[in-house]
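Enquirer: take a look and give me a structure for this.
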Amino acid sequence: MIGWSRFQDYSLSSLRKDLVSGMIVGVIAIPLGMAFAIASGVKPEYGIYTTIVAGILISLLGGSRFQIGGPTGAFIPILFAIGAKYGYENLLIAGMMAGIILVLMGTLRLGVLIKFIPKPVTIGFTAGIAVIIFTGQIASFLGLKGIERHERFVDNMHEIGLHLSTMNPYSLLTAAICLAVILLTARFAPRVPGSLIGLIAASVMAALLFSGKVATIGSAYGDIPNTLPSFRFPEITWERIGSLLRPAFLIAMLGAIESLLSAVVADGMSGTRHDSNRELIGQGIANIAAPLFGGIPATGAIARTATNIKSGAASPVSGVIHGAVVFLILLLFAPYASSIPLAAMSPILMVVAWNMSERKAFLRLLKTKTGDSLVLLITFLLTVFADLTAAVEVGLVLAVILFVKRMGEVHLVSKVLPDPESVKVGPHMVSEEHDCPQIGIYTVEGPLFFGAAYRFEHTMPGGGPDQPRVVLLRMSKVPLMDTTGESNLAGLVRHLESSGGKLLISCIQPQPLELLRKTGLYERIGVSRFYEHTGEAINEALRTVSREQCIGCRHAAFRECAALSGYEEAQNRLGFKARSKAEAVR
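Expert: A predicted model of the protein is given here:
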């Protein structure tokens, strides 16, 4: 499973590059791992455990050369909601189940399907998650006391409003110091890990100037142990599996989207190509393993992956080193991490939320004022005010409905006749005075599927004596047909047969033809009634018209009409000569 080809030509120089990049990313990952865990409602050390176990496995087993895995901000609202509703033990089981789903998706080669999730849906729920993360840190930023966290955004905002009077100025100052350092380093020293420097600066200032006046990780969650937890398999029952299936599927889908999006970003930065199915399998194995050590769900982290590439990573070894660095720091400096103020963690997550919000793409899509804007807005609002599961489900359903509507509008059926000037057929030649009562030629454009069936059905002639005896469908511009479209076509055949008419088809494409063969409609219509060229089909149609009905007709829809109606013979008596041969029309 491990892609050993990624380690070909690996050298001492490559190892040096991986050591440097792995150490840099490892240092960056520590404050992020703790912050994401706290925001997800679990102890900070669980974020570190996830960074170590999942980070190493994702780099070793995944399909991206430079992917860095671990806990991410996108998971925060989901994990907090699952933990609050089902408990920490069930959160671990849901993570393992999500890992199994990811492995199955990769094994079944479904990685490419993730790319078909519409952009308005991904931007909408990403922006919604950013809002939840950002607002979720307000209480810690201000040092509010007695805050109870809720699943719903409105409840949390109400809670903050009720406790604004408990604001701690020391917490506010601590958070402001950290935020200022992060913003300044991003502006003047972008290669420096601003989150770590800000965290250290704020912690030192708080310890020196107002020790004991701000809440710390140790006072809120207890001391962080400097060892990995012992291996423990959670108690799994069928009842738990049934209740956690929906949350696990949501974790898997979001993890797949986030990891493959990160892999695509890595490809663009490094000029490599990832294997999406192997990436899903690697992510799945990592998410199965991490909960066995107390870790929360993990996925590819875009910011850390980008930092890995910018730092000169040469192979997946950098990701393994990043996990090892986090483990060493845990062993050596865990007691010091317990003294970190919670207020110093909040600006880190606020900046993460701001960077992941995709605000520019959100506003640009919103300004288009199209159906996509509606999908975007509804997905965003549901993410913030309802939950991510409902947001994604409704967003996808709306996107599918919008797609079907658009594809239905693309489908066109127009009645056409030959144009002697251009030797082609066109709808401009059809009028009340210029039409053929016996032959109806129709150009069908666009996919003939359930979303366009109503247009096709309403445009086609029905049965009865006043309808054409022969209907010719030009289907060169029908790339796709589903069984609903086939059913409509079968209905047209029945109408024609009931009135003694027949259907001719020209220029049909491979997929519709194959479907007609599978359903038996191809044989029912008749193999001889399918033509490669429209001109051949028109010649056949003219050979089968009723000569008696043509006599006296003045529509002159075809060049042959003069001879068929007797008009040419009358003209010949007057000394005129008319051309009456069917030429290459068509």
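
Enquirer: going forward, measure contacts and count neighbours with C-alpha atoms only.
Expert: Fine.

Enquirer: for the chain, longest helix please?
Expert: The residue-count maximum for a helix in the chain (DSSP state H) belongs to helix 238-270.

Enquirer: give the next helix or strand downstream of that one.
Expert: Per DSSP states H and E, the first helix or strand lying C-terminal to helix 238-270 is helix 276-289.

Enquirer: against which helices or strands is that following helix packed?
Expert: helix 44-61, helix 88-107, helix 238-270 (3 or more C-alpha pairs under 8 Å, 6 or more residues apart in numbering; DSSP states H and E).

Enquirer: one more to put side by side:
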Amino acid sequence: MSQNQYDQPKFNLKSYLNDFNPWHNIKIMHTNVPNDILAGITVAVIAMPLALAFGVASGLGAEAGMWAAICGGILVGLFGGSNTGVSGPTGPKVVQLAAIIAATKLASGQPDVVFAMSMVFLSGLICIVLALMKIGRFIYYTPYSVVSGFMCGIGVIIMLLEIPPMLGFATPNSVMGAIKQIPYDIMHEKPHALIVSLATFATILLWPRLTKKQWLPAPLMGLIVGTSLAHLLQFKDIEYIASMPVGVPHLYWPDFSRFGDMIGGAFALAGLCIFDSLLTCLVADNMTNERHNSDREIFGQGIANMGCGIVGGVTTATATMRTVANIKCGGKTGLASIVHGLVLLALMLGLAPYASYIPMACLAGILLKVGIDIIDYRVLPVLHRMPFMDSICFWAVLILTISVDLLVAMGVGITIAFVRIVQELGQAYEQNVVSLNEINRPLPADVSIPEELKEKVLKLRLEGPLFFGVSDTIYRTSSALVDYKYLIIRMARVPMVDMSGAYLLDDIIEKAHEQGATVFFTGLRPQVKRNLTRLKIIEKVTEANCLDTFNAAILRIEELENGHVPEREPVEHEDLSRV
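Expert: Prediction:
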């Protein structure tokens, strides 16, 4: 292992920014044109009913869902980090945005659209900043119990929120509002709305089983059946989507005059965007055996969400259903995502007036199926067998997702998992203390140390990162050391030391000095040595006592015992680091 292996590479700004260059996506778009176009059209057909439903669920109207799908498709196709990912409005983000919109309505009771769009724009800006900070890799450190609890919680939220519109009533502003409202709605349900919603839901559920070849996606077929049923039976007492404006969207320029009110929500939306998008990218990676670029994906989502904030779209993220459909239809580059966005744009510009024929109950049936699909059915059968801390983490995230806030739930879940892993690392940290005469391997041939002195030479071997989680374990071991003259601290297998670890070493050194003992470090890695030097730990040991190998420390002890340092060439001896 070379001495420079652990040195930090020099920063290269050009290489750093090149990671976010859209040319990475553009240069491969010619490689799969026919299949990408076909996949893009198919995914657009799947995405349209979902976009309409999510737009209505957000409280901003069906057109807001469509413009989000258009922005997500085109902009993330250009700037994103997954060749097969397709973006648009998703359940978690729409649920969060709907809660924020409900809490910030104008005095008239109407949504504060300018505030909402400014917050969406700001969330995109936050995503870009986080992408430039290269935080994408941390998605791989998210425990599965957190992901599972989060997805199950989102599924429950969507189902609870869609029960009232299925029964013919308005969508409640919150989960607690839905729980309070559902008993009344069941007692006073509107039969026509329930018929439409159940017919839509049943069609989506059964359509894949009735047809071998999916020439029409199940959500679109459900939309057709539910809408046709409402008009054929002339149901007049049910709500329909408000008419959508034709043509280019109304533009909303960000207004940050209430920055303090929107920053929390913007961070929540940005966090969900990153979490939702990168989890979907992992699914795509498993299906295609490719590897997405997490930071570029976050950057692309930031661009898309800024676009949503300007054109009046709900927030966007990489969507699992659309991404999986894209892969199955043969999409392999960002061109498929762009085609999907362009097809939706054409539909929005030409067919927007016809959206007013779609019943709200029909969209509720579509979203009910979405909520059911989001739940993690892999973990449900083994809930009672999960390890205790995983179970605590799962239920905490699930309950907090439903009752408090999505971002709070994620934060608490990750914190629980973090505390657990730190505790386990501390308990499992490898260390041992032996005296010189307990070492089974022979000492170097040219070393002569009296037997009575060997009892006074102790070796403390540390393995693994020396951080706050293991400090207590090591301190309890080292505090029991008494009656020694030399202490050799083996550091060859310590890749990093934080401040807690550094000051733990300082305490060990101070205690050794109080007993009149001499301390040696062996095998310090360059980065570890730099950190200890900056914190003035090395100067307490002295540079002369920072040696490369255990044998070198033994030779140094012999020299100190003899009262002189003989001039001789360094001799390579067998390293006793494993003893």
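
Enquirer: rewinding a little: burial-wise, tell me which of the helices and strands packed on helix 276-289 of the first structure comes out on top.
Expert: Mean neighbours per residue, mean count of other C-alpha atoms under 10 Å, is largest over these for helix 44-61, with a mean of 29.

Enquirer: mean per-residue distance, it versus the second structure.
Expert: Here the mean offset of helix 44-61 of the first structure against the second structure after fitting is 1.6 Å, by mean C-alpha distance after the TM-score superposition for the first structure.

Enquirer: and for that helix, what span of the second structure is it aligned with?
Expert: Following TM-score structural alignment, the partner segment of helix 44-61 of the first structure in the second structure covers residues 62-79.

Enquirer: which SS class is E569 of the first structure?
Expert: Following DSSP: H, G, I helix; E, B strand; the rest coil, the label given to E569 of the first structure is helix.

Enquirer: how about the helices and strands packed on helix 276-289 of the first structure, which one is nearest T483 of the first structure?
Expert: Among these, the nearest to T483 of the first structure by C-alpha to C-alpha is helix 88-107 (27.5 Å).

Enquirer: could you say what helices and strands whichever helix or strand comes after the closest one packs with?
Expert: Beyond helix 88-107 of the first structure in the direction of the C-terminus, DSSP H and E gives the next helix or strand as helix 119-136. Judged by 3+ C-alpha pairs under 8 Å, 6+ apart, the packing partners of helix 119-136 of the first structure are helix 76-86, helix 153-162, helix 342-356, helix 359-367, helix 371-385, helix 388-410.

Enquirer: next secondary structure after helix 119-136 of the first structure?
Expert: helix 138-142.

Enquirer: packing partners for that next one?
Expert: helix 169-188, helix 342-356.

Enquirer: most tightly surrounded among those helices?
Expert: helix 342-356 comes out most buried of these by mean count of other C-alpha under 10 Å, with a mean of 24.

Enquirer: give me the range in the second structure that that helix lines up against.
Expert: Going by TM-score structural alignment: helix 342-356 of the first structure matches residues 360-374.

Enquirer: with stretch 155-162 of the first structure instead?
Expert: Counting by TM-score structural alignment, stretch 155-162 of the first structure pairs with residues 177-184 of the second structure.

Enquirer: for that stretch, what is the distance to the chain centroid?
Expert: When distances are taken as C-alpha atoms, centre = their mean, to the nearest Å, stretch 177-184 of the second structure is centred 33 Å away from the chain's centroid.

Enquirer: now swap in stretch 496-508 of the first structure and tell me
Expert: Counting by C-alpha atoms, centre = their mean, stretch 496-508 of the first structure comes out at 42 Å from the chain centroid.

Enquirer: Throw the helices and strands packed on helix 276-289 of the first structure into TSV and include distance to A582 of the first structure, thanks.
Expert: Below are these laid out as TSV (distance: least, C-alpha to C-alpha, whole Å):
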stretch	distance to A582 of the first structure
helix 44-61	68
helix 88-107	58
helix 238-270	57
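
Enquirer: so what's H384 of the second structure up against?
Expert: With C-alpha atoms under 8 Å, 6 or more residues apart in numbering as the criterion, no residue contacts H384 of the second structure.

Enquirer: can the helices and strands packed on helix 138-142 of the first structure go into a markdown table with extra columns for distance to I129 of the first structure?
Expert: Listed next are those as a markdown table, based on distance: least, C-alpha to C-alpha, whole Å:
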| stretch | distance to I129 of the first structure |
| --- | --- |
| helix 169-188 | 20 |
| helix 342-356 | 8 |
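
Enquirer: what's the closest of these to A130 of the first structure?
Expert: Comparing these by C-alpha to C-alpha, helix 342-356 comes nearest, at 4.4 Å.

Enquirer: mean shift between the closest one and the second structure?
Expert: Mean deviation of helix 342-356 of the first structure relative to the second structure after superposition (mean C-alpha distance after the TM-score superposition for the first structure): 1.6 Å.

Enquirer: what does that helix rub up against?
Expert: Residues outside helix 342-356 of the first structure that contact it (C-alpha under 8 Å, 6+ apart) are 31-32, 35-36, 73, 126-127, 129-131, 133-134, 137-138, 140-143, 171-172, 174-176, 178-179, 182, 195, 198-199, 202-203, 214-217.

Enquirer: how many neighbours does Q423 of the second structure have?
Expert: 13 (other C-alpha atoms under 10 Å).

Enquirer: counterpart of it in the first structure?
Expert: Aligned partner of Q423 of the second structure by TM-score structural alignment: K405.

Enquirer: how close does its match sit to A399 of the first structure?
Expert: Remark: distance between K405 of the first structure and A399 of the first structure (C-alpha to C-alpha, to the nearest Å) = 10 Å.

Enquirer: now swap in H150 of the first structure and tell me
Expert: Distance check for H150 of the first structure against A399 of the first structure: by C-alpha to C-alpha, it reads 30 Å.

Enquirer: give me the more crowded residue out of the two.
Expert: Neighbours around H150 of the first structure and A399, counted as other C-alpha under 10 Å, are more numerous at A399. The numbers are 22 against 15.

Enquirer: ok, the closest residue to the more buried one other than its chain neighbours - contacts?
Expert: Distances taken as C-alpha to C-alpha, 6 or more residues apart in numbering place V375 nearest to A399 of the first structure, at 6.4 Å, with adjacent residues excluded. V375 of the first structure makes contact with 120-121, 124, 395, 398-399, according to C-alpha under 8 Å, 6+ apart.

Enquirer: now do the same for V375 of the first structure: its match in the second structure.
Expert: By TM-score structural alignment, V375 of the first structure lines up with C393.
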